[in-house]
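1. how would this look folded up:
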Amino acid sequence: MSDSAHPYNSHVEPSITPDNVIKALSIDNLIFGLDHNKLDILLIKHRSGISKGRWALPGGWIRYDENLRDAATRHLHELTGVQDLYLEQLKTFGRVDRFPNERVVTVAYYALVSAEDYPAVAGNNASDASWFGIHELPDLIFDHKEIVEFGIKHLQQQVRRRPIGFNLLPEKFTLLQLQELYEGILDTKLDKPNFRRKIMKMNLLASCEEKQQGVAHRAAKLYRFDEQAYDALTEKGFAFEI
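-> Next comes the predicted model:
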């Protein structure tokens, strides 16, 4: 059995971890997926070890010969089949009692994607992998609920300050689609006139000089995100805020 397929490369008892991993240090991935304007989180169910049969964030031990982000990417792919994501470091969680019987510090990474573009397929030490709505999460192992709660707050702060949600929209989108995206991530209803006023005042949207086609309701104008305008404004001290 290769090291990459070894079941002990996922979270099991530290005392039986293989020699090629850093004991007491692990990786956990918090992958947010927007699914029809609803925010989901990608979870796995452990196949073996002390958390057998329980749901968790996809993660595991870090090898001596790999960078942190490489470890995060490897575990995510091996456990869920998801790959080709840019993972951003979220936070290090090191509460003394976060792992049973041993001291284990974990480095959490996160990403925001369109859930429908990343079907989950259980692999390696996972008996199942699935997307869950943030309000329908199962009981999670260790301090993973704490990681999830911190990650949600962090993501919501980030999308209010940076236009990171635009990459989940089609190239051409309506203002309603944009508002629904933000409502899904922020988990709240936004005032339509106020939202549109804020967005248009930023001068970050370029009109496509087109309207929707083939819709039963009144066709809405289409826009695109002007990344060059955003970069130019940011250099001048522009602050994105929803």
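2. C-alpha from now on. contacts and neighbour counts both.
-> Fine.
3. what's the single longest strand in this structure?
-> The residue-count maximum for a strand in the chain (DSSP state E) belongs to strand 21-35.
4. and the next element down the chain from it?
-> Scanning forward in sequence from strand 21-35 by DSSP states H and E, the next helix or strand is strand 38-46.
5. quick revisit: the longest strand of the chain: which residues count as buried?
-> Within strand 21-35, the residues scored as buried using 16 or more other C-alpha atoms under 10 Å are 21, 23-35.
6. Next, the structure of the following sequence, for comparison with the previous one:
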Amino acid sequence: MVPSVPVSVDLVVLTVRCQALSALVWRRDNPPFLRRWSLAGGFIQLDEDLPDAARRIMTERAGIPGAGTLHLEQLQTYGYPDRDPRQRVLSVAYLCLAPDLPASEKAHMAWVPVAELTVMAFDHRRMMLDGIERARAKLEYTSLAAAFCEPEFTVADLRRVYELVWARPLDPRNFHRKVTKAEGFLMETGETTTRDGGRPAKLYRRGPAELLHPPMLRS
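-> Modelled structure (predicted):
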């Protein structure tokens, strides 16, 4: 008889919150890894596809409504034998990126800066780091950075996203020149804002481009 192996879906949910790149995690209240931070996850049901399971867990376990409108993509599959001390489990990780999401109403759930998540349950720190690197790489070649912003944002808002995700400061003038010249990245709204103080700043929306030309290289 061929042994059956359970399949779970784990969520790496990232947002820019309180001037930090943060992940949505929950404090485990049962062994193994009692009291350690863990990613939200759950087992796939027999009658659902993987993306459907990810959206269901986003709503039921993570407590985030409207999962269908958020950026959600499959990250990687983790299947080495000892990743769960209780039994052999395959995990399909999904990456979700969104603007400043509200605090989850689920018990034990919290937004924690990724820099503070140095020890996590199972292999969830590895999943989180893989998700962060995926996000960093995608910011170079795609317009995904705008997924961290509100529908209307300034170039300074967008620069803060890049700085927090890449964990490095960027030259404001050079950044402004690059993002405004990238074809289809930004669309002017015709409005301005003074919410950051100083001179009025133009408000933009995310443009139609999915791939950036030229790219925003980290180097």
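7. before we move on, the earlier item: let me know the closest of the buried residues of strand 21-35 of the first structure to residue 142 of the first structure.
-> Distance to residue 142 of the first structure, by C-alpha to C-alpha, is smallest for residue 28 among the buried residues of strand 21-35 of the first structure, at 11.5 Å.
8. Trace the closest one over to the second structure, please.
-> Here residue 28 of the first structure is matched to residue 10 in the second structure, going by TM-score structural alignment.
9. For the residue nearest to its match when sequence neighbours are not counted, give me its contacts.
-> Nearest residue to residue 10 of the second structure, sequence neighbours excluded (C-alpha to C-alpha, 6 or more residues apart in numbering): residue 41, at 4.1 Å. Residue 41 of the second structure sits next to 8-11, 57, 61 when contact means C-alpha atoms under 8 Å, 6 or more residues apart in numbering.
10. Residue 41 of the second structure - that's part of a strand, no?
-> Yes: membership of residue 41 of the second structure in a strand is supported by DSSP: H, G, I helix; E, B strand; the rest coil.
11. The first structure: matching residues for the helix or strand encompassing residue 57 of the second structure?
-> Under the criterion of DSSP H and E, residue 57 of the second structure resides in helix 50-60. Aligned by TM-score structural alignment, helix 50-60 of the second structure falls on residues 68-78 of the first structure.
12. Contacts for that stretch, please.
-> Under the criterion C-alpha under 8 Å, 6+ apart, residues 10, 27-29, 58-63, 82-83, 85, 87, 89, 109, 123-124 lie in contact with stretch 68-78 of the first structure.
13. chain center to that stretch: distance?
-> 14 Å (C-alpha atoms, centre = their mean, to the nearest Å).
14. Return the set of buried residues in that stretch.
-> For stretch 68-78 of the first structure, burial by neighbour count (16+ other C-alpha under 10 Å) applies to 68-69, 71-78.
15. How about stretch 166-181 of the first structure?
-> Residues of stretch 166-181 of the first structure classed as buried: 166, 172-175, 178-181 (neighbour count, 16+ other C-alpha under 10 Å).
16. ok, now stretch 216-234 of the first structure?
-> 221-225, 230, 233.
17. Strands of the first structure, start to end?
-> 21-35, 38-46, 55-56, 59-63, 88-93, 105-114, 126-133, 205-211, 221-225.
18. To residue 241 of the first structure, which of those strands lies closest?
-> The nearest among the strands of the first structure, by C-alpha to C-alpha, is strand 205-211 at 14.4 Å.
19. just checking, what packs against the closest one?
-> With contacts taken as 3 or more C-alpha pairs under 8 Å, 6 or more residues apart in numbering; DSSP states H and E, strand 205-211 of the first structure sits against strand 221-225.
20. Mean per-residue distance, the strand it packs on versus the second structure.
-> Here strand 221-225 of the first structure, set against the second structure after superposition, deviates by a mean of 2.9 Å using mean C-alpha distance after the TM-score superposition for the first structure.
21. how far off strand 205-211 does that strand point, in degrees?
-> For strand 221-225 of the first structure against strand 205-211, the angle by axes from the mean of the first three to the mean of the last three C-alpha atoms, to 10 degrees is 150 degrees.
22. before we move on, the earlier item: any idea which of the buried residues of strand 21-35 of the first structure is closest to residue 139 of the first structure?
-> Of all the buried residues of strand 21-35 of the first structure, residue 139 of the first structure sits closest to residue 30, with 15.5 Å by C-alpha to C-alpha.
23. re earlier: so which of the contacts of residue 41 of the second structure comes closest to residue 100 of the second structure?
-> residue 11 (16.8 Å).
24. How about that closest one, nearest residue that isn't a chain neighbour?
-> residue 94 (5.0 Å).
25. go on, residue 125 of the second structure?
-> Residue 125 of the second structure sits nearest to residue 119 (C-alpha to C-alpha, 6+ apart), 6.8 Å away.
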